[in-house]
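> My questions concern the predicted model and sequence given below.
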Amino acid sequence: MTKCGYVALVGRPNVGKSTLLNHMLGQKISITSRKPQTTRNNVLGIKTEGENQFLFVDTPGLHLNQKGAMNKYMNKAASTAIRDVDVVVMLVDRLVWTDEDEAVARRLEGLELPLIVAVNKCDQLDDKNVLLPHLQVLTERLSPNDIVPVSALRGMQLDRLESIIAKYLPESEHFYPEDQITDKSSRFLAAEIVREKITRQLGAELPYQMAVEIEQFEQDRGVLHIGALILVERDGQKRILIGDKGDRIKQIGQQARIDIEKLFDTKVMLKLWVKVKSGWSDDERALKSLGYDDL
């Protein structure tokens, strides 16, 4: 009996959804950093295990009090994913419960779908005895079908989480070939890797008014040539990104190239440009021109 279904990974920003997806797949397709709101799009990760095909939807974190067009886009992306799936996995962080967690919980109220709560980063708890009372509180607040402590980063209990999800997958033919791991284009994945390296390198120095657009993507004589345009809002951000004598942009390019070569299993020539485009992150038309228009 073959089963196939969509599984939304939901939760507040920076709770570990992208890390969980990458570890469930055994391959990196969703970018991660310590900064919240790294994920901007719903990213589909496909895992075929025997007769089960899991279609994981990694959603942007739902966040409060953010009025910009990009923030509205990310909230809409997350809400849309919850509407169109077969199973919902809500991630929470150990014993922490914030207003943003509460906002996610409210979005899930009245949802007639199986809900699994995954309590992440449990490997970081010094006293595991404090976990049981918290699991009871979460059970009373969320009324999940199942609740399971995990560590996305360490791979702890992910097999158990997968077997719990499998119980709720509907009977169905598989939607994708068994060797396919995402529905995103190669250009999208390359752009996301560059964006991850920028976010990790710059941290708080560069706000979220930054996007990456792939302008060249061509295979020639065994080498993949990629040209990526990095958009920022202000000249000061451009200077920060380029760094002293171009050192920082060079480092970002080197780190991104290594990951892109690993992903596509080919030699890569990567060129990066930085351009100032004022106001793009709060302009819905500009967002659509950059590909944020799939909702």
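All right, it came through fine. Numbering: from 1, shown residues only.

> Only C-alpha atoms from now on, for both contacts and neighbour counts.
OK.

> Could I get the contacting residues of residue 42?
57-60, 77-78, 81 (CA atoms under 8 Å, 6 or more residues apart in numbering).

> Serialize the residues you listed to a markdown table and add fields for distance to residue 117.
A markdown table is the format used below for the contacts of residue 42 (distance: CA to CA, whole Å):
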| residue | distance to residue 117 |
| --- | --- |
| 57 | 15 |
| 58 | 15 |
| 59 | 15 |
| 60 | 17 |
| 77 | 20 |
| 78 | 17 |
| 81 | 17 |
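
> Point out the ones among these that are inside strands.
For the contacts of residue 42, membership in strands holds for 57-58, with DSSP state E as the criterion.

> for the stretch 101-250 of the chain, what spans make up the strands?
115-120, 146-149, 210-220, 223-232 (DSSP state E, counting those that start in this stretch).

> ok, the closest residue to residue 152 other than its chain neighbours - how many residues close by?
Spatially, and ignoring its direct neighbours in sequence, residue 152 is nearest to residue 20 (4.6 Å; CA to CA, 6 or more residues apart in numbering). Neighbour count for residue 20, taken as other CA atoms under 10 Å: 23.

> Test my guess that residue 20 contacts residue 150.
No: counting by CA atoms under 8 Å, residue 20 stays clear of residue 150, with 9.4 Å between them.

> follow-up on the earlier one: and the contacts of residue 42, which is closest to residue 102?
residue 78 (14.9 Å; CA to CA).

> ok, that closest one - contacts?
Here residue 78 is in contact with 10, 42, 59-62 (CA under 8 Å, 6+ apart).

> try this one side by side with the last:
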Amino acid sequence: MIDSFDPVGFSTIPPPPEGFKSGFVGIVGRPNVGKSTLMNALVGQKVAITSPTAQTTRNRLRGILSTDQAQIIFVDTPGIHKPHHELGKILVKNARMAIDSVDATLFVVDGSAEAGRGDQFVAELLTQSQRPVILGINKIDQQPQAFADLDASYQTLANAQGWPLVKFSALDETGLDTLLQTLIDQLDPGPYYYPPDLVTDQPERFIMGELIREQILLNTREEVPHSVAIAIDRVEEDPHITRILATIHVERDSQKGILIGKKGSMLKTIGSDARQQIQKLVMGQVYLELFVKVVPKWRQSRSRLEDFGYRVED
């Protein structure tokens, strides 16, 4: 089971050893550069959903890593991009706010391609921050043999601001030890903010909804990209099984048809795949029942966005 936020558990926070460091590290960058995959790899458990589709992350999700040297609270943020609707505006504003509310920022870029205008835009935002910044070149496992020019484009970006640069692969975990030590070096001495065995501050219901949304993204790809919100309507637990009732909200009837599929085949596939992931979360048998509901233009409505848990964070 993923250890998630439990206020009672705060009584178990130990005093830090001598020389212990701690702090919040924001993971920022363009959409689809591997930020969520990286956070999962660093904390050692799946706490953020991943997908080939860009802009998968919606909420400012925290993953917690505790070692003998430090406790790092990673803040995974939505990809910074030009927003096209009210939801997009909220997500990008939250990502920008995260830059100013952390102790250090890890700027993640895609090392399989040269630095582009989107990377320059994120870099310009980060120059306005007073916090330390580390430039992380991800996806080195996908770099072509002649990658010197790719690295040079990011080295130029880092040198212009005096940022440390670290290369790694979140997928095969190459270079993560070096990245972790570089991050720890940027932090100040501090306490445990959370119990050492905690890996996220998000409640299980939130993670359940995200695991369902992940399977929608994986199974429908571009057909139903981001017009989906998940509501966990009911969770009933007994010693033998966890029963979950959830509603998938979309914006159009055509999207509902895609999600249900011929004779319910797509919804059955999504439910089966999500159930397997949720069983890993709760470490037990799960019965998952899904419904699909059309809510026109929910991404444009402030009230609807708040109903589904999307709001500008403090």
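Now that the structure is in, tell me what you want to look at. Since the structure is predicted, the reported quantities are computational estimates derived from the model, not experimental observations.

> thinking again about what came up before, give the equivalent position in the second structure for the residue nearest to residue 152 of the first structure.
By TM-score structural alignment, residue 20 of the first structure lines up with residue 38 in the second structure.

> Confirm that its match sits in a helix.
Yes: with DSSP: H, G, I helix; E, B strand; the rest coil as the criterion, residue 38 of the second structure is part of a helix.

> Distance-wise, check it relative to residue 306 of the second structure.
28 Å (CA to CA, to the nearest Å).

> go on, residue 145 of the second structure?
Counting by CA to CA, the gap from residue 145 of the second structure to residue 306 of the second structure is 47 Å.

> buried stuff in stretch 18-37 of the first structure?
The neighbour-count check on stretch 18-37 of the first structure (16 or more other CA atoms under 10 Å) flags 18-25, 28-33, 36-37 as buried.

> same deal with stretch 295-307 of the second structure?
295, 298-299, 305.

> Ok, stretch 254-272 of the second structure next?
Result for stretch 254-272 of the second structure [16+ other CA under 10 Å]: buried residues 255-256, 258-260, 266-272.

> Repeat that for stretch 66-80 of the second structure.
66, 69-80.

> Equivalent analysis for stretch 88-107 of the first structure, please.
Across stretch 88-107 of the first structure, burial judged by 16+ other CA under 10 Å covers 88-95, 100-101, 104-105.

> For that stretch, measure first residue to last.
12 Å.

> Does the counterpart of residue 109 of the second structure in the first structure belong to a helix, a strand or coil?
Per TM-score structural alignment, the equivalent position to residue 109 of the second structure in the first structure is residue 92. Judged by three-state DSSP, the three-state class of residue 92 of the first structure is strand.

> And residue 269 of the first structure, what's its match in the second structure?
With TM-score structural alignment as the criterion, residue 269 of the first structure matches residue 287.

> That match in helix, strand or coil?
strand.

> And it, how far from residue 240 of the second structure?
11 Å.

> of these two, who's got more company?
residue 287 (17 against 9).

> Not counting sequence-adjacent ones, nearest residue to that one?
residue 243 (4.7 Å).

> what residue of the first structure matches up with the one you found?
Aligned counterpart of residue 243 of the second structure in the first structure: residue 225 (TM-score structural alignment).

> Kindly report the same for residue 267 of the second structure.
Aligned partner of residue 267 of the second structure by TM-score structural alignment: residue 249.

> What distance do you get for the residue nearest to its match when sequence neighbours are not counted to residue 234 of the first structure?
Excluding the flanking residues, the one nearest residue 249 of the first structure by CA to CA, 6+ apart is residue 242, at 4.8 Å. According to CA to CA, residue 242 of the first structure stands 13 Å off from residue 234 of the first structure.

> Next: residue 191 of the first structure.
From residue 191 of the first structure to residue 234 of the first structure the distance is 20 Å (CA to CA).

> Please identify which of the two sits among more neighbours.
Neighbour comparison, residue 191 of the first structure and residue 234: the larger count goes to residue 191, with 22 against 15 (by other CA under 10 Å).

> what about the helices in the first structure?
Along the first structure, counting by DSSP state H, helices occupy 17-25, 69-83, 99-108, 131-142, 158-168, 186-202, 235-242, 247-264, 284-289.

> Switch those over to CSV; also include distance to residue 273 of the first structure.
Converted to CSV, the helices of the first structure look like this (distance: least, CA to CA, whole Å):
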stretch, distance to residue 273 of the first structure
helix 17-25, 27
helix 69-83, 22
helix 99-108, 36
helix 131-142, 47
helix 158-168, 39
helix 186-202, 11
helix 235-242, 9
helix 247-264, 9
helix 284-289, 18
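
> wait, which of those is closest to residue 123 of the first structure?
Of these, nearest to residue 123 of the first structure by CA to CA is helix 131-142, at 11.2 Å.

> Just give me the mean distance for the closest one relative to the second structure.
Averaged over the aligned pairs, helix 131-142 of the first structure sits 3.3 Å from the second structure after superposition, using mean CA distance after the TM-score superposition for the first structure.

> Just the buried residues of that helix, please?
131, 135, 138, 142.

> of these, closest to residue 183 of the first structure?
For those, the residue nearest residue 183 of the first structure by CA to CA is residue 142; the value is 31.1 Å.

> Can you tell me, leaving aside adjacent residues, what's nearest to that closest one?
Once flanking residues are discounted, residue 142 of the first structure sits nearest to residue 105: 6.9 Å by CA to CA, 6+ apart.

> aligned partner of that neighbour in the second structure?
Using TM-score structural alignment, residue 105 of the first structure lines up with residue 123 in the second structure.
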